[in-house]
Structures are given as structure tokens and as C-alpha cells.
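1. Provided below for reference: sequence and predicted model.
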Amino acid sequence: MAQTGSGIDPGFPFSAIVGQDQLRLALTLCAVHPGIGGVLVRGEKGTAKSTVVRALAALLPPVDDGRPARLVELPVGATEDRVVGSLDLEKVLRDGERAFQPGLLAAAHDGVLYVDEVNLLHDHLVDVLLDAAAMGRVHIERDGVSHSHPARFVLVGTMNPEEGELRPQLLDRFGLAVDVAASRDVDTRMQVVRRRLDFEADPGGFAGRYAEQDAALARRIAAARAALPAVALSDTELRRIAALCASFDVDGMRADLVLARTATAHAAWRGADAVAEEDVRVAAELTLPHRRRRDPFDEPGLDPQQLEDAMRDAAEQAGRPDPDPEPDPDPDGPGGAPVPDETPTPPDGQAPETPAADAPAPEAPAPAETAPDEAPARSGPGPAPQRQAGAPSAQFRTRLLQIPGVGEGAPGRRSRSRSPQGRTVRSTSERGHGLHLVGTLFAAAEHQVVRGRTTGRMKLAPSDIRGAHREGREGNLVLFVVDASGSMAARDRLSAVTGAIVSLLRDAYQRRDKVAVITVRGSSAELVLPPTSSVDVAVRRLASLRTGGKTPLAQGFLEARRVVLREKVRDPQRRALVVALTDGRATGGVDPVQRAKVAAGLLADASVASVVVDCESGMIRLGLARELATALRGAYVRLDELSAEQVAGVVRAGTSKFAA
């Protein structure tokens, strides 16, 4: 837990931050009105996210007991007990008193709770934080303790999108969101470096030069807080807010409430006594962008023109007469509320709700094909024709593809793993995750006669201790090997394949996997997406997928083996699952099918689980994909069997040799 304003070395002054105006404004508005619900800061590494957040705490008013506001940092590996508090074992053992020991949320009261890499935090902990930030209190019912305490704080979460996104349902829980990036202006970058070097050379002297500016900001925040209850929000501006949220088609009512609170805080910050249109506009820029992501693969952000159109439509709505607050129940009687003519139409340019909306439209149909699974005929010399992959077909909920055995990888939702957060499945004489009390008692019971116990307490020995074997779920590295050859492009088959891949990617996103994509076509295999937790990038890469040429499947399996072995060095505990989508028709070179089988055997020898998705279609089926699955010693499933709605059950890749 870090603390500012306590005589420790001064931090970087808030007033000395260069640029990042929107981030500083968002943090300031949350300091004025903590009920906004916190700020999510998204941006690349090295953009001063942490510096700005840590500087904010020094500007907050002192708490009721006169101490400075605290900056409490929540580590990614924190447990729920550490966050919300738990039973005070010391008092229980020493005094026999059942007492509560507060956690980090209590320490952050009237201060700042900072979560770096919030996207890597367990989802249930993120829920706890956001609930506390929204309600301003923490309620604990656990371990025989019932406790409640205030927890009003400015919640700030920072994240690098390259390391994986927050789920849309968690994004919505953050009041505001800001995307930050390093300036490309040379003078600005020079100023950032100069101020940082000056601070490192003399922290106290540097902070002293900005002390008065920070003090003025602190006084202004305190004044805005005091004035906040008196700021008026008229029905006209409330109608404008409601119209904006309806125009952007956001889910639920949280956006309307947060936008209203943010607009009120901005009015108080600028010293006004009533919310105006400019306050609503600023609030919309901070409140709405991250709430437009209904699908994990939707692009975040807010198009400026779309905002202008929505503000114009909202202005028309705001100009309408207000309805009677208590309309006559008789629709024909006096005082009835006017009914809008029509529902506001979403402005042009709004992103469709499909996850692959940025995929280009299919090109004109190819010439008539000479065979069901062959590329279009061509004449004359030159390379094989290439074409853009068509738009992905409709997505679906996929079957669970799972690695057999029990691993010890990063927490996720795909394969079984040993996990301290999992459920207890049995006791073990080896080191486990915590004490298995029942197993310990049973182990000791067998020796009570030998140990001379007749009555009284059970006699225990160190050899009786049993650990708890807990099992949870882990995330895996899911590596897609995509056949993008000419035979796959026939009859727009790749549209169905890319639709299946997007469905699998969404499944990987929900199960917290890392993903990688290898495409196979022409004369080589290409790693188009190195292993990453940001699976939405893979969807964007699919939009530009080129097809055509021969099918060097052997190179695809060898490249997959190289990627898996390299990733094992970086993350030894994360198990890999290779998902090959192909019709199995290897071409090019001498005996390409046999070469593909040999390469598949090498991949299997590296203890890599695999699933072959057979994409072959048409009247003539050669069954080569099933032979590849045999060579990989993995699972086999047809493309039309990949949907969980059509086929029940779990596909476990590989054989028992992968079991722990």
C-alpha cells in the first residue's frame, strides 16, 4: 500500500504532467464526484498512466480525521480476503473473540484505489471493486462475520490493451474511460523528457516549483465538491442526456446515470450553478466510448462526427416540451404526455454489432469451377491467382475444445488445472493448496490406538497433515493453423471457415486463452499473429486474409511446433492446443501428403494437443483431414459439428500422454 502526503519523498506533481488533458480531466471529475464510479485508463506502455494516477491523491481533501487521503495500490495477485477483509485470526486464537480485519477497500476510504493491469485481475475481484465504488460501502457476510463499512474512493484502473481486454460487462461498470497515447509532437516529447529528468535529479526542488499550482488545484477540487449538491440539472439537459444515450443505443441505464453525474461534476468544476450543453458534451466523450462495445471484438472509441450528429439530434429532443410529470391515465384526457413521433435513428457510421464488422465485403463470384474443391482455372504463365477472403459467415457458440489431464497454467476457463482458487476435490499427502481438515482427521484416526489415546483430544502427528488438492480451470495457448489455399477458397468455403474461426476466437476470449494464428498458402506458412491475449487483433487480421495457391501443410505444422516450443520457454506452465482448419489436401513438392503427416507427427511428439477441423465439402470427399488428425494423435471434428447447439459434448484433444 502506497501513501502520499505523509512526509515521504514527494511524487511527481499533478500540475507538472505534460499533455494527457482528457485523462487529467477524467480523474479530476471523479475526485469532485466519487459517485461517478472511477476511471479506466487504456493505453500503451510508457504513457505516464501510473504517474498521473499517483499524483492525483495529493490533491484530494483530507479525510475526516485530518490525515491526508491515501493512494492504495491493489496488486494483481491479491486475494479476496486481502481486498474486502476477513476474520481476524490473531484475535480469535489469542482472545477467542470473533473480530473483523479490514482489507484494502477500507484503507482506500476517502482516497484513491489504484489497480494497475486491471485486465489481468480475476473477474470476481473486479466485480467486488466496482460494486464498492458504485455503492460507497462494503458488505461482508463470511466466516461467521457480518460487517459493513464505508468505502468511498476514486477507483482507477490502468491497462495495456495488447495484454488483453476487459470483458464488455466489466467495461460498463467503470464510470469513465480514457484512451491515452504518447504524443507524436517533437516539442511535447522533449518537454516530457526534460521534466522527468529534472524531477529525478532533484525531486524535492522540482515538486516545490509546482507546489502552488497543485495547491490551487486542490482548493478548486474542494470547492467543486462543496458546490456539487447545489448544481441544478434541468429537465432540458436531462432529456439531452437521455437522448444521447438512446442515440448510441447503449445497454441499460447505467450510462444515463453516469453521464448525468459527470455533467454535474463538470459544471461544479467550472464554477457554474447549472448543467449546460457543454457539460453534457464533455461527459459524453468520457462516458460513452467504452459502452458501445457489445461484442469483445468491437472497436472502442467514439467517432467525432457521430458525436456531433448525436448532439444535434439530442438538441432537438431537448427542445421539445417536457411531459407532465403526472399524466392523466386517460390517453384522451387533458394533461397526457406527448408521444414521440418515432424512435431516434442511430446516426450513420455506427459500428454494426457483428464482431467482424470491419471485414471487407465479398468480391464478385469467381468463374465457374471445374471441380467442387479446386481453384478457378487460369490461363497463361504467372503465379496462382489470389483473392480476398469473403466476409465471415454467421458466428455460433462452439463446442468446448479441451486439453486432457490437469495442468498448472494461468487462471482461465478452458482445461482442468491445479489452482489455489479452485474447488477441493480430494486430500493429498503432498503439498496442496491449504489444509484438508477432514483428510487430516481421517489420517490421524487410524493411529489413535497405537498412540495410546483412549479419551480426550485426538493426538496428531506431522505425518497426519493432508493438503487440499484443488482443481480449477486454466487458460491455454490456442494456436490456429488456417488453410488459406486455393482449394479452400473454392465456392467461398473460406467464409464459413473464417466464421468458425471468429466463433472459436470469441470462445478463446471468454476462456482467457492466449491465441496465435498461422496461415498456410502458396509455398510457405506465415505467423500472422504471434501469441497474444488480445484476441480481437486476430479478428482484424482475418479481415485482410488472402487466399489462393498451393497447400504446404507440412510447413504449417512445423511452424506451429516452432511457435509452441518457443512459447514454452516464455511460459512453461501454459499448455498449448493446436486447432487446424483444413480440408487436408496438401499440395506442392514431392509427396506433400506424406510430408504433412511426418510434420504432424513431429508436432505430436512435442506433447502438443491438437484438433483437426475438417473443412472438406462437396460430393467427393477424400478424408485426408481425418488422416492428419491420426498423425497428430489428436481429435477430429467436421466443420458442421463445431457448433455446441448441433453436437453436445466436449472434444478432448490428444491422448492420455498429455494427462498430468
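-> Looks like it came in fine.
2. contacts and neighbour counts: CA atoms only from here.
-> Will do.
3. give me every residue that touches residue 311.
-> With contact taken as CA atoms under 8 Å, 6 or more residues apart in numbering, residue 311 is in contact with 244, 281.
4. what's the helix or strand for it?
-> helix 304-318 (DSSP states H and E).
5. any idea which helix or strand comes after that helix?
-> Next helix or strand after helix 304-318 toward the C-terminus (DSSP H and E): strand 387-388.
6. which strands or helices does that following strand pack on?
-> Packing contacts for strand 387-388, counted by 3 or more CA pairs under 8 Å, 6 or more residues apart in numbering; DSSP states H and E, involve strand 546-547.
7. check the offset of the strand it packs on from the chain's centre.
-> Using CA atoms, centre = their mean, to the nearest Å, we find the averaged C-alpha position of strand 546-547 to lie 30 Å away from the chain's own average C-alpha position.
8. one more: stretch 180-193?
-> 28 Å.
9. tell me which residues of that stretch come out buried.
-> Neighbour-count burial for stretch 180-193, with 16 or more other CA atoms under 10 Å as criterion, is recorded at 180, 192.
10. included below, for side-by-side comparison, is a second structure:
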Amino acid sequence: MLMSDTPAFPFVAVTGQALLKLALTLITINPSIGGVLISGPRGSAKTTLARGLAQLLPQKGKLVTLPLGASEEMLIGSLDLQQALSDQQVSFNPGLLAKAHDGVLYVDEVNLLPDALVDQLLDVAASRVNIIERDGISHQHPADFLLIGTMNPDEGELRPQLQDRFGLAVELGNQYSIDERMEIVQQREAFDQNPAAFIAKYADSQRSLIKHIQSAQLALSNVTCSDALRRNIAERCHEANVDGMRGDIVWYRAALAHTAWQGRKQVTLEDIDTVEPLVLSHRRNDNGNSTPPPPSSPYSRPPEKPPEPQKQQPKTPPKDTQQSSSQQQQSQGSDNSNNESDNSDDNAGDNDWGGLPPQQQHLETVEAIRLPRQKQTSKIRPTSPTLKDKVMAGKQKGQAKGGSRNGRAPSPSVSWFNTLVGNIAKRNAPTDWQLHYKKARSGKAVLHLILLDTSSSTLAGQAFAKSKGAVLQIAEQAYLLREQLAVMSFGHEQVKWLLPQVRAPKHLQSLLNETPAGGGTPIRDVIMQAQQYLQGAVVKSPDLEIQTYVLTDGRTTQDFDGLSLQGHCTVIDTEQSAVKRGRGKALANAMGADYFHLNALGV
């Protein structure tokens, strides 16, 4: 849908968000950088600034929004049924891609976009041409636009292929000072009461910004970059483990644009430093090892005064929570105590183990893991088919209904294009038309979500190493079946992603070996975050088949009341102490999940 008739909040009137303003300005100066991915919670001005970008383009106001529930025909173009019925000729109505040409295509909640639309966007983003082909009839048109996507990371990850297509990315926060909050509310109130007067108030600043951008566009072709700085970009991309070469190219183009924006003709190290967080924030592959961000730069500066990078503030080192060796031995010895009640034993054990610093355990190979074939049930199943059977059971096949060629039933969705073309070619009267249906789907997508306990208590008896072996075996089976995999860890009183939702990777062992265990067990936090993530995944793909595995020893002071997960869930108990507390089994019963003990899985 077009947004040109809706008054837009002036770009220059937005309070704060200097880094995002800079990113949007750079892609306006040099569209070959690519689009901008804006990640942040609700209320962080993502949409306001994205829509304000259209005001800076030569075709002002040309902003096209891709709705979350859009169909493929809405995006790429559709068949003109009215003309086909009246004139017996087939023609196409332009889709959103055609309307966004030379403008901005804005995708809100881009991480929830259906895979079919993501595939179309990937093709067009690469070629800048939209090609529609239907049974020998081909139509194409240019589709060169700036792609702006917003997302809330709490609602699910973005497909890596589409994420890499965004040249720049900005991660926003919604924490503002008291003065900023007051200014934002006052600005919004003034705009809502009289949009025309508010826009007129900032008209001069807006025109000045547009003139500045146009000057930078003209100067861009004269900007040069030394080989030494090109090498600097390559080395830093290499250090960040950036996949492919798109990051290097985007970084170079963004540095050129920033140099032109500052009114210079030669790229400096400062230009490279300034755009680094925009280029690497969504491309860095450091397996979760955080690195200090490069200095950010203010957005509005006169071109004659180059920006001065802000000094980085040193991070406060974490408090040392290491216990003495005698305390460690005491906490380990508590595993063998059976003189106290289950509840008090759990509390003491969790507190003792939580004091240990993070430690590593390398993966131990697990043979012949056996997991359930049955659908989710509240009972604990005694049967245990192999993991391969389990994962194969998740590969749901479509069922044929009624007779059809090759045993496949027609889809209830009518293929209007094939219907029109077929009946027009046969010169059938409308009353004698035969309907053609779209092909039925042959299967469902499958997601394997693994929740891995990385608390200190899992270090006992090599339970953590064995858990890693179980994760690897699940991943290998999912990889062979071309199914999706996501791994979330919970330990050290925090929950974080080890592996976002991707096609199951072939090589996961190195990532697992680099994952340490430490701290307490936030079991409730991980279950609630996983449920929220799964709800978003189902919104994106309603037919998604979900298989969740919780690998934990259950040693936590938190209760299990009210915990549940969407889809089929299996709890794999990793407790290795001589006296079992049965907390893993209690978790499975509370969640209505299948239950197995790691020692019973052929380890």
C-alpha cells in the first residue's frame, strides 16, 4: 500500500536515534549500499524514521508498505481477471514491487514474513528486476528500491539469506532520558494537533538536509579510498568472521558515502570506524563473544568540520564469583547426600553450583540416542524408537483426498491464471469453464528447537559433555532431512541464542565445544522465551511442525507450575548424581512432555 497521502512526521524532527538517521542518510546518498534493517523493541521510532526516509528521495513521498499478510500476487503482480473475462486477453496488474520502483519498500515485522515472500524479495533484491512467468507468458519490469525492514528480535530471528541482503543494520534501544521523553511527547502532541503547521515548522531544516544529501550524491563519484584502508576493511571483516564478500563491499561503499556526506574527497580511518557498527552488527560471527562496539558518531555535522570519534567507555568487568576449592568440593559432594528433603537439597545444590565460574567441557559422542515417535502426551512413555525414527516422524506428509493423478489430490486453492489461460485457449464459455487448482503441498516444514542447560550443576559427571553429544546427534539427523534447527541455552541466570533458526548446520561441534557452563538455572525464563518464540514462528508459518527438546538436570530452585511449550516436547534428563532427585521427570510431568534419562539413551 502507498503511504504518500498520509502526513509523515518530519525526518529532522525525530528526537535521538542518531545512528539510525546516519544509516538512512547513507543509503540515500549511495543506494548501492543496500537497505537498512532496524531491530529494536516497540516504541523506539523504527517506523517513524523509516517512513520519514521517503521525504529525502527525489520522488518524495513514494513509500510502499508490504503488509505482513500480503499474498505473493500482491507483491509481484497479479492477473487482471476483469480484462481476461471481457477482452479474452491476459494482462497483469502491477504489484507492490512495481509501485516501489525508485522509492522505498517498507516491511514492518520483516522477520515474520512468510518464506514465499522472502524468496521473492531475495530474487528481486539481487537482480533489481521483477520477472513474472506463467505458462509461457512472461512479464518483467524494473524494481529498484530501497528496502527498509523493521523487526522486534523477541518475536523471532530473520532468515540469514534475507538478513545479509540488508546493507546496514541498526539495533535500537527504547531507553530515553527524562528530557528526551518530555521532548518526544511534546513533539508528537504538536504534530497530532496540527500536522501541516508542524511540518512547516521544520520545512527549512528538511530542505537543508535534502540539499546536503544531493551535494553528497554529486560528490560521491570523486571520492577515493587508499589501498591501505581497503586492506583495513578486509582485515576487520576477516577478524569478525564475516561470511562471503558482501560485508567488505558494503563497508567500502558506506565509507565512501560517509566521506561524501562530510564533504571530503579522500576516505579516512574515521569514516571506516563510523560505519563499522552499521555493517557488522548483523554479519559478525563470533559465537556469542561480545566485542566493544566501535565509536558512534553524531548525525548532524557541518561538512567543513569532520566528526571526532567518541571515546569508548571501558566495560565494567564482571564480578569474580569464583569459590575456593573447598567450597567447590563441598558443593560437588552435595550430590551424594540423601539425608535432606528433595526441596532443601535442590535449593542448596543450585546455590552452590551457581557460585562456580564458567567452565568448559568438550563434547562426548553419544551413540544410539532413542527418542519418542508419539505426539505430545502428559504421560511418560516407556517406548523409545531411535532418534532417526523420531525425526522422520516430524516430516509430515500431505494426505491425498480422493482420486487424482499420481495419487495427489488437488489443492482447495484455485489457480486463476491456469484456469483463465486454459479455458480461453479452448474458447470455452464462462459457464463451461473448468477450474484448475494449485498443487497440493507435499509436506510440512519442521523446526527442532533445543533448549540446552548450561548451568554449573551440569558439569557433574560430564553431563554437560554428554548433553552436547545429544544436541549434535539431533542436529545431524535434522540436517540430513533438510529441516530447521534452533538452539537456545540457559545458564548463568540468563537465556541466550546459541544458534538462531536456520537450516540445520552440518558442522555444529565447534560451536558446542566453545560453549561454557556456569551459574544457576533459569528454567522458567527459557521456557517462557521459547514459547514466545514458537508463537511467532507459527504466525509466520502456520503449518510448522515443532519438535522441542529440553536437556537439563532439573537442578533449580524455580517451580514448574504452568510451564508448557507449543508442539511436541521431550525432556532429556541429564542428571548424573548417584542419588537422583527426579526433578527432570517432574518437569516433564508438569509440561506434559515425553521423558528420558540420558543414561538410558545408550550413553
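-> Arrived safely. Please read all numbers here as calculations on a predicted model, not as lab measurements.
11. TM value for the aligned chains?
-> Comparing the chains after superposition, counting by TM-score structural alignment, normalised by the length of structure 2, produces a TM-score of 0.66; 520 aligned residues with a CA RMSD of 6.0 Å.
12. how far does the helix holding residue 311 of structure 1 sit from its chain's centre?
-> 30 Å.
13. stretch 330-340 of structure 2 too?
-> The gap between where stretch 330-340 of structure 2 is centred and where its chain is centred comes out at 42 Å by CA atoms, centre = their mean.
14. end-to-end on it?
-> Across stretch 330-340 of structure 2, the terminal residues are separated by 15 Å (CA to CA, to the nearest Å).
15. same question for stretch 517-526 of structure 2.
-> Counting by CA to CA, you get 15 Å between the two ends of stretch 517-526 of structure 2.
16. list the buried ones in it?
-> So, applying 16+ other CA under 10 Å, buried residues of stretch 517-526 of structure 2: 517, 518, 519, 520, 521, 522, 523, 524, 525, 526.
17. just want the most central residue of structure 1.
-> residue 166 (2.1 Å; CA atoms, centre = their mean).
18. ok, the closest residue to residue 161 of structure 2 other than its chain neighbours to residue 552 of structure 2 distance?
-> In space, not counting the residues next to it along the chain, residue 161 of structure 2 is nearest to residue 122; the distance is 7.7 Å by CA to CA, 6 or more residues apart in numbering. Look at residue 122 of structure 2 and residue 552 of structure 2: by CA to CA, they are 39 Å apart.
19. so which of the two has more stuff around it?
-> residue 552 (30 against 16; other CA atoms under 10 Å).
20. got the contact list for that one?
-> Counting by CA under 8 Å, 6+ apart, residue 552 of structure 2 touches 452, 453, 458, 571, 572, 573, 574, 575, 584.
21. cool, and residue 597 of structure 2?
-> Neighbouring residues of residue 597 of structure 2 by CA under 8 Å, 6+ apart: 572, 573, 574, 575.
22. hmm, 10 Å instead?
-> 551, 552, 553, 571, 572, 573, 574, 575, 576, 584, 585, 603 (CA atoms under 10 Å, 6 or more residues apart in numbering).
23. now do the helices in the stretch 451-600 of structure 1.
-> Using DSSP state H, counting those that start in this stretch, the helices of the stretch 451-600 of structure 1 run over 486-489, 493-510, 536-543, 553-570, 592-605.
24. tilt between the fourth one and helix 592-605?
-> Angle between the axes of helix 553-570 of structure 1 and helix 592-605 is 10 degrees (criterion: axes from the mean of the first three to the mean of the last three CA atoms, to 10 degrees).
25. distance between helix 553-570 of structure 1 and the chain's centre?
-> Taking the mean of its C-alpha atoms, helix 553-570 of structure 1 sits 26 Å from the chain's own mean (CA atoms, centre = their mean).
26. before we move on, the earlier item: ok, so of the contacts of residue 552 of structure 2, who is nearest residue 53 of structure 2?
-> Using CA to CA, the shortest approach to residue 53 of structure 2 within the contacts of residue 552 of structure 2 belongs to residue 452, at 42.0 Å.
27. which residue packs closest to the closest one, ignoring adjacent ones?
-> Using CA to CA, 6+ apart and skipping residues adjacent in sequence, the residue nearest residue 452 of structure 2 is residue 489, 4.7 Å away.
28. the one you found: neighbouring residues, count only.
-> Here the count is done by other CA under 10 Å, and residue 489 of structure 2 has 23 residues near it.
29. done for today, thanks.
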